[in-house]
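Peer 1: sequence and predicted structure are below.
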Amino acid sequence: MERPLKGSAPNADDEQLLRGRVYGRDHDDPDPGPLPHQTYAALVGGPLDGLLLDITGWRTEEVDDGVALITELGRWPGGRALYDPRSGEPRTPGPGVSCRFYYSGDTP
């Protein structure tokens, strides 16, 4: 598969590969989707748009801090894409998608 050029957005093939998949699971996994007993944050925007992040067992403070996720698809391949929750946005307790993390930039 063709990799995006440094600083470019993911191409359509990359975006399709990411949809409905859990961050950190291998794309070759026969079932890379969410598990019914886990809790997830939906990643919105940026290079990991459409992925779910497993936040099962995270404390409220950890969710509030957001995340820096390693990706080859960001501005710096092998760098991190930054995602944060929006203040005041509701969260649903329990399994399933409980919140959203929004893209806020990249870091090497």
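Peer 2: Perfect, I can see it now. Bear in mind the structure is a predicted one, so any value in this text is a computation, not a measurement.

Peer 1: from here on, contacts and neighbour counts on C-alpha atoms
Peer 2: Noted.

Peer 1: return the distance of the longest strand along the chain from the chain's centre.
Peer 2: The longest strand of the chain (DSSP state E) is strand 96-107. Between the centre of strand 96-107 and the centre of its chain there are 6 Å (C-alpha atoms, centre = their mean, to the nearest Å).

Peer 1: and that strand, what does it pack against?
Peer 2: The contact analysis (3 or more C-alpha pairs under 8 Å, 6 or more residues apart in numbering; DSSP states H and E) places strand 96-107 against strand 39-44, strand 79-84.

Peer 1: below is an additional structure, to be compared with the one above:
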Amino acid sequence: MSETHARRVYGTDSDGPCEPVPGHEYVDLVGGPLDGELLDVTGWSAPERTEGLLLVTDRGLFGPGGRALYSPSEADPAGPLLWDGDTP
């Protein structure tokens, strides 16, 4: 019997909900230090969803304060965000 675990939402901490909230829209973060997390894009416009994002993470190449760049694929701009690398 397999267990189903809720996926973690990027930017949540122990004081807030770490799991997806019903009625919100999420995209997958694929690859890199945030692989497997979800990003809440509720209320984002189409142009906002087609730009790359620098997401703060302490799990990347540059440790605390570093950022991971995630961008949509050209083949599926509304789909998952793919890791492009880390930056300080």
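Peer 2: Cool, the structure landed. Just so it is clear, the structure is predicted and the values come from calculations on it, not from any experiment.

Peer 1: want to throw the helices and strands packed on strand 96-107 of the first structure into a markdown table with mean neighbour count?
Peer 2: Shown next, in a markdown table, are these (neighbours: other C-alpha atoms under 10 Å):
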| stretch | mean neighbour count |
| --- | --- |
| strand 39-44 | 22 |
| strand 79-84 | 21 |
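
Peer 1: buried residues in the longest strand of the first structure?
Peer 2: Using 16 or more other C-alpha atoms under 10 Å as the test for burial, strand 96-107 of the first structure gives 96-103, 105-106.

Peer 1: same question, stretch 58-65 of the first structure
Peer 2: For stretch 58-65 of the first structure, by 16+ other C-alpha under 10 Å, it's V63.

Peer 1: what residues does that stretch touch?
Peer 2: 55, 84-85 (C-alpha atoms under 8 Å, 6 or more residues apart in numbering).

Peer 1: who's in contact with the longest strand of the first structure?
Peer 2: With contact meaning C-alpha under 8 Å, 6+ apart, strand 96-107 of the first structure is reached by 34, 36-46, 52, 66, 74-76, 79-86, 89-92.
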